[in-house]
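K.L.:
Sequence and predicted structure are below.
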Amino acid sequence: MIKFLVNSQYIFRLMKKLIFTLLLFGLFFNCKNEKQSNGKLDVVTTTTMITDLVKNVGGDKINIQGLMGSGVDPHLYKASEGDVSKLANADIIFYGGLHLEGKLVEVFEKMGHQNIKTVAVSDALDQTTLISSESFAGNYDPHIWFNVDYWIEITQYVAEQLSEADPENEAYFEANAKTYIEKLTVLNENLITTIETLPQEKRILVTAHDAFSYFGKKYNFEVVGLQGLSTATEAGVQDVQKLAAFIIDKKVKAIFVESSVPKRTIESLQAAVKSKDHDVIIGGTLYSDALGNADSIEGTYIGMFEFNVNTIVNALK
């Protein structure tokens, strides 16, 4: 009976994968010809950060659809039937790469085989400058948007990729990229000014998962995440106790929740600190793997970054 159940589960998983693959190819062949007739590129993006960037560069010369919304964790995201349809109809797909969208890699590979242009924005960067993953040999930290310099490079790369797909609008894409890069340069200057108000000894950032290492490297913060690079990795009791001891030893004033990670992870850390007769406050919620609501200031990359830095600096002072 047990053997039958195991075999049944295996067959079910195999059939589910087969159905997904057939759906993927079926949607491609049936929907690819149903292109919009307005002459614009049909663009699909994954995370909200990438969607915001591509909107700034593509402007009204593209039709854009983002797969993920506010608060969505890209590490755990699975493609729905609707997502597959969007991807199958795309002229070009922009995604993070570096295993950020771990469960979508297989889908992107299939799209690439069907002559749909897929672009990992991380390809714009020199890999020798990236932060290596301690957990996965040969892989890199995918949270590259927390270095504004990287985002500037990626903006230019996106303009180049859109221009390659639509040469007639190359000047338009380049002009938009130039304007957005100017805004990002101002953002970087403003962030540095705000951060400089926080003494160096107080620049210790403790968050739910290890998403802020590029931020720490760029702006000189010591960054510690309770979970690893991917939220698929659960923090154990020993991890919590070890980090609680670190907080007490370093006299860390505040720790931070992330919008795309359950609050309970940081609350358990706060409780562990309190159990040792010490206090640490929750300094606020930071946007890590997703932007805020689309109709809010934090729903843009620039607004998100300014909000995060202000929240961090005000809580740690």
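P.N.:
Okay, I see it.
K.L.:
C-alpha from now on. contacts and neighbour counts both.
P.N.:
OK.
K.L.:
what's whichever strand or helix holds residue 152 in contact with?
P.N.:
Residue 152 is located in helix 148-165, with elements delineated by DSSP states H and E. Residues from elsewhere that reach helix 148-165 (CA atoms under 8 Å, 6 or more residues apart in numbering): 41, 53-54, 57-58, 91-92, 119, 121-122, 124-125, 144-145, 169-170, 173-174, 177-178, 180-181, 184-185, 188.
K.L.:
Please list the members of these that lie in helices.
P.N.:
53-54, 57-58, 170, 173-174, 177-178, 180-181, 184-185, 188 (DSSP state H).
K.L.:
and residue 129, how many residues sit next to it?
P.N.:
Using other CA atoms under 10 Å, residue 129 has 8 other residues around it.
K.L.:
Okay, helices next: where are they in the chain?
P.N.:
Using DSSP H, helices in the chain cover 2-31, 48-58, 81-88, 105-113, 148-165, 170-195, 213-219, 237-250, 264-274, 301-316.
K.L.:
Could you export those helices to a markdown table, including columns for mean neighbour count and distance to residue 203?
P.N.:
Shown next, in a markdown table, are the helices of the chain (neighbours: other CA atoms under 10 Å; distance: least, CA to CA, whole Å):
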| stretch | mean neighbour count | distance to residue 203 |
| --- | --- | --- |
| helix 2-31 | 13 | 47 |
| helix 48-58 | 23 | 25 |
| helix 81-88 | 20 | 40 |
| helix 105-113 | 15 | 36 |
| helix 148-165 | 20 | 19 |
| helix 170-195 | 16 | 9 |
| helix 213-219 | 18 | 9 |
| helix 237-250 | 15 | 11 |
| helix 264-274 | 18 | 18 |
| helix 301-316 | 18 | 7 |
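K.L.:
so can I have TSV of those showing distance to residue 227?
P.N.:
Shown next, in TSV, are the helices of the chain (distance: least, CA to CA, whole Å):
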stretch	distance to residue 227
helix 2-31	29
helix 48-58	22
helix 81-88	28
helix 105-113	22
helix 148-165	24
helix 170-195	25
helix 213-219	13
helix 237-250	8
helix 264-274	9
helix 301-316	19
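K.L.:
Go through those and name the closest to residue 140.
P.N.:
With distances scored as CA to CA, the stretch of those nearest to residue 140 is helix 213-219 (11.1 Å).
K.L.:
Comparison target below:
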Amino acid sequence: MKKTLIFLLLVITFSCKNEKETNEKLNVVTTTTMITDLVKNIGSEHINLKGLMGSGVDPHLYKASEGDVTKLSSADIIFYNGLHLEGKLVEVFEKMKNKKTVAVAEALDKSTLIGSEYFASNYDPHIWFDIDYWKLATNFVVKTLSEAIPEKKTDFETNGKTYLQKLDSLSDKLKKTIATLPKEQRILVTAHDAFNYFGKAFDFEVVGLQGLSTATEAGVQDVQKLSAFIIENKVKAIFVESSVPKRTIEALQASVKSKGHEVTIGGTLFSDALGNAGTVEGTYIGMFEYNVNTIVNALK
């Protein structure tokens, strides 16, 4: 009887342990809000997801806190943008060689990326503003998670297919909205060069006051040069970015006014971060639609 009881206890213990191991979720950490939203759509309930950056956070300048290091240390997979977007986190990643760090930019053919002689990586890192690139990133995340949790591969693939359909619908919707804006009025002036992929995809001329990285400040000559451009091209509105201090755009507006002209601030665009969690703009799709509506309405 005693041997039977011990045997049953061993069976129960083993079963509970096995069930825990089977049901244990993958710990996934993401850097930017755009990547967090993407991985959430694919991983859904099958992963424990923690994002490092919140709304309004500039990834170019972001430094890891002690809490972030703890999250990263306990992660099974770390998804980040790459292309030096999270420049100050690279050193932290390098110290975690035992962790699986995955740059979504690796899903892209670098020969198709926008280069820059002014930026350390020589590539524009703002890849999320090309919806076709984000589709490739979606497939990349599906593949990565499927390899990590093979038994959930079908679910990840289904989630990926659903999300790709949403991205197709978004692209169609944005094209229709942008088509209402005459081509000669499609000049987008923002705080820094975050929208070049957007401009390439939707036929906008994009001019940023700062360079690709917000780590570089705009100088007086930059402001003067851009104000002259605005006047010459009769640009109706310029835009603040949620993750960049608005003082540079306000200085640009003042410079235009000092020359006897007026330009309005057309609104705040989401560039390097999504809106607040729980809002429409807190999702990639909602952010993109909001941005396009704001741009088109201000420039008409």
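P.N.:
Nice, thanks for sending it over. Model, not experiment: these values are computed from the prediction.
K.L.:
Just give the TM-score of the two.
P.N.:
Once superposed, the chains reach a TM-score of 0.92 (TM-score structural alignment, normalised by the length of the second structure), with 280 aligned residues with a CA RMSD of 1.0 Å.
K.L.:
what do we get in the first structure for residue 64 of the second structure?
P.N.:
The equivalent of residue 64 of the second structure in the first structure is residue 79 (alignment by TM-score structural alignment).
K.L.:
Then residue 206 of the second structure?
P.N.:
Superposed on the first structure with TM-score structural alignment, residue 206 of the second structure falls opposite residue 223.
K.L.:
just checking, that match touches residue 204?
P.N.:
Yes: Residue 223 of the first structure is in contact with residue 204 according to CA atoms under 8 Å; the separation is 5.9 Å.
K.L.:
quick one: which of the two has more around it?
P.N.:
Comparing residue 223 of the first structure with residue 204 by other CA under 10 Å, the one with more neighbours is residue 204, at 22 against 19.
K.L.:
about what we covered before: who are the neighbours in contact with the match of residue 206 of the second structure?
P.N.:
204, 205, 206, 207, 210, 212, 213, 216.
K.L.:
Now that we have these, can you turn them into CSV and tack on distance to residue 7 of the first structure?
P.N.:
Shown next, in CSV, are those (distance: CA to CA, whole Å):
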residue, distance to residue 7 of the first structure
204, 50
205, 48
206, 45
207, 42
210, 38
212, 43
213, 44
216, 48
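K.L.:
So of these, which two are at opposite extremes in space?
P.N.:
Maximum distance among these (CA to CA): 13.1 Å, for 204 and 210.
K.L.:
Please enumerate the shared neighbours of those two.
P.N.:
223, 224.
K.L.:
tell me the contacts of the equivalent of residue 274 of the first structure over in the second structure?
P.N.:
For residue 274 of the first structure, the aligned residue in the second structure is residue 257 (criterion: TM-score structural alignment). Counting by CA under 8 Å, 6+ apart, residue 257 of the second structure makes contact with residue 263.
K.L.:
Distance of residue 257 of the second structure relative to residue 298 of the second structure?
P.N.:
In this view, residue 257 of the second structure and residue 298 of the second structure are 18 Å apart by CA to CA, to the nearest Å.
K.L.:
can you check residue 125 of the second structure too?
P.N.:
Distance of residue 125 of the second structure to residue 298 of the second structure, computed by CA to CA: 26 Å.
K.L.:
Equivalent analysis for residue 253 of the second structure, please.
P.N.:
Counting by CA to CA, the separation of residue 253 of the second structure from residue 298 of the second structure is 15 Å.
K.L.:
and if you look at residue 198 of the second structure?
P.N.:
17 Å.
K.L.:
Same question for residue 239 of the second structure.
P.N.:
Distance from residue 239 of the second structure to residue 298 of the second structure, counting by CA to CA: 9 Å.
K.L.:
Can you work out which residues contact both of the two?
P.N.:
Counting by CA under 8 Å, 6+ apart, the residues touching both residue 239 of the second structure and residue 298 are 266, 267.
K.L.:
and which of the ones in helices among the contacts of helix 148-165 of the first structure is nearest residue 26 of the first structure?
P.N.:
residue 54 (27.9 Å).
K.L.:
Return the residue of the second structure aligned against the closest one.
P.N.:
That one, residue 54 of the first structure, aligns with residue 39 by TM-score structural alignment.
K.L.:
go on, residue 167 of the first structure?
P.N.:
Checking TM-score structural alignment: residue 167 of the first structure goes with residue 150.
K.L.:
Check residue 212 of the first structure too.
P.N.:
The alignment partner of residue 212 of the first structure in the second structure, by TM-score structural alignment, is residue 195.
K.L.:
Test my guess that its match contacts residue 126.
P.N.:
Yes: with contact defined as CA under 8 Å, residue 195 of the second structure counts as touching residue 126 (7.3 Å).
K.L.:
so what corresponds to residue 224 of the second structure in the first structure?
P.N.:
By TM-score structural alignment, residue 224 of the second structure lines up with residue 241.
K.L.:
same question but for residue 139 of the second structure, I mixed them up
P.N.:
So, by TM-score structural alignment, residue 139 of the second structure is matched to residue 156.
K.L.:
gap between its match and residue 134 of the first structure?
P.N.:
As judged by CA to CA, residue 156 of the first structure and residue 134 of the first structure stand 30 Å apart.
K.L.:
same check, this time on residue 151 of the first structure
P.N.:
Distance of residue 151 of the first structure to residue 134 of the first structure, given as CA to CA: 23 Å.
K.L.:
Based on its surroundings, how many neighbours for residue 28 of the second structure?
P.N.:
With other CA under 10 Å as criterion, residue 28 of the second structure counts 24.
K.L.:
tell me the contacts of the aligned residue in the first structure for it?
P.N.:
In the first structure, the residue paired with residue 28 of the second structure is residue 43, using TM-score structural alignment. Going by CA under 8 Å, 6+ apart, residue 43 of the first structure touches 62, 63, 64, 65, 90, 91, 92, 93, 94.
K.L.:
State the distance from residue 43 of the first structure to residue 193 of the first structure.
P.N.:
Residue 43 of the first structure sits 36 Å away from residue 193 of the first structure, going by CA to CA.
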